[in-house]
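Colleague: I'll drop the sequence and a predicted model, then ask my questions.
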Amino acid sequence: MSEVSVRDDGSIEVVDADEVLIYTPYAVTAPDGTTVEHESRGGTMASVWATSVGETFVEVSHLGHGPAGGELVMVVTRPGHSPDVALGALVTDEVPDTVPDSWPAAVDLAIGLIVDDTLDSGSKDDIEAFHQRLLGVWFGHG
């Protein structure tokens, strides 16, 4: 049976059988010990990386740079469950005074992945409201 849970340190653990994957906003550690990071952070991933954890399918994407660059989004597809989505550092508590060009587009793409709630960033409505605040700053209305 597969499980997805948020750990005390904020990372997300995907467990199926005796395999474990650990997701953080900037790196993912696969069950075989491989660490995946976006190329802007010294890794080799350009856009998408996928793996299986037992019967669970995990897809990690770089949708565009957020506040720091190299932010990763994770979608977990488990048999009999709606997809679980983690947006990591792509969504923040505060919107800064300036917004990198690709950040609003990356959040917009992420919204399309969310069914109801994310594992780490709130509901789809919360993310849509955040996106509107980002756009407001980006267009100079924030």
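Modeller: Looks like it arrived, so ask away.

Colleague: going forward, measure contacts between C-alpha atoms and count neighbours the same way
Modeller: Fine.

Colleague: hey, where'd the strands end up in the chain?
Modeller: 2-6, 12-16, 19-23, 28-29, 35-36, 48-53, 56-61, 73-77, 84-86 (DSSP state E).

Colleague: helices along this structure, start to end?
Modeller: For the chain, applying DSSP state H gives helices covering 102-111, 124-138.

Colleague: geometric centre of the chain: which residue is closest?
Modeller: residue 73 (2.1 Å; CA atoms, centre = their mean).

Colleague: one more structure, for comparison:
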Amino acid sequence: MGAITESADGAIAVQGDETSLTFTAYEVRLADGTTIAHESRGGDMSSVWATDLGGDWFVEVAHLGDGPAGGELVMTVSHIGLDQTRRWVTIGALWADELPAHVAPSWPVAVDLALGLMEGSPEILPAAVSKDDVEALHQRLLGALHG
């Protein structure tokens, strides 16, 4: 039986029926030790990577553009059950409570694309962040760039 858990350090573990992975803001580590990271962080992924964890648990990881540090990843998880399909989205290090002095022009674009992943009311991870929070971040980023 699959599950998703959040740890205190921000890592998100996804357990399917056959295998599992752990997502952090800049890499994904599979149960067999394989690591997935964006090529700007030394990995092989340029835009999207996906896997089936078994038992109708599916994961997609994407690099939507650079955020505050570059190479940030986002993840969507889908579980297709008999009665309903559930989805979770995490935007990792694209999220920030406070903005740095300099905002890269690619950051609000990446957040805008991440908002597109939130259509259809998926659960947002970490649970402390809502879609409204991400929309407010997007507006703050645009304000920092364009005044």
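Modeller: Good, I have the coordinates. Since this is a predicted model, take the numbers as computed values, not measurements.

Colleague: tm score of chain vs chain?
Modeller: Comparing the chains after superposition, counting by TM-score structural alignment, normalised by the length of the first structure, produces a TM-score of 0.93; 140 aligned residues with a CA RMSD of 1.3 Å.

Colleague: buried deepest among the helices of the first structure, which one?
Modeller: helix 102-111 (a mean of 20; mean count of other CA atoms under 10 Å).

Colleague: from residue 139 of the second structure, how far out is the residue mapped onto residue 126 of the first structure from the second structure?
Modeller: Matched by TM-score structural alignment, residue 126 of the first structure corresponds to residue 133 in the second structure. Note on residue 133 of the second structure: its distance to residue 139 of the second structure, by CA to CA, to the nearest Å, is 10 Å.

Colleague: check residue 30 of the second structure too.
Modeller: Relative to residue 139 of the second structure, residue 30 of the second structure is positioned 35 Å away (criterion: CA to CA).

Colleague: and for residue 70 of the second structure?
Modeller: Relative to residue 139 of the second structure, residue 70 of the second structure is positioned 20 Å away (CA to CA).

Colleague: where does stretch 107-114 of the second structure end up in the first structure?
Modeller: Across the first structure, the stretch matching stretch 107-114 of the second structure (TM-score structural alignment) is residues 103-110.

Colleague: to the chain's geometric centre, what's the distance from the matching stretch?
Modeller: Taking CA atoms, centre = their mean, to the nearest Å, one finds stretch 103-110 of the first structure lying 11 Å from the centre of the chain it belongs to.

Colleague: could you do stretch 79-89 of the first structure as well?
Modeller: Between the centre of stretch 79-89 of the first structure and the centre of its chain there are 9 Å (CA atoms, centre = their mean).
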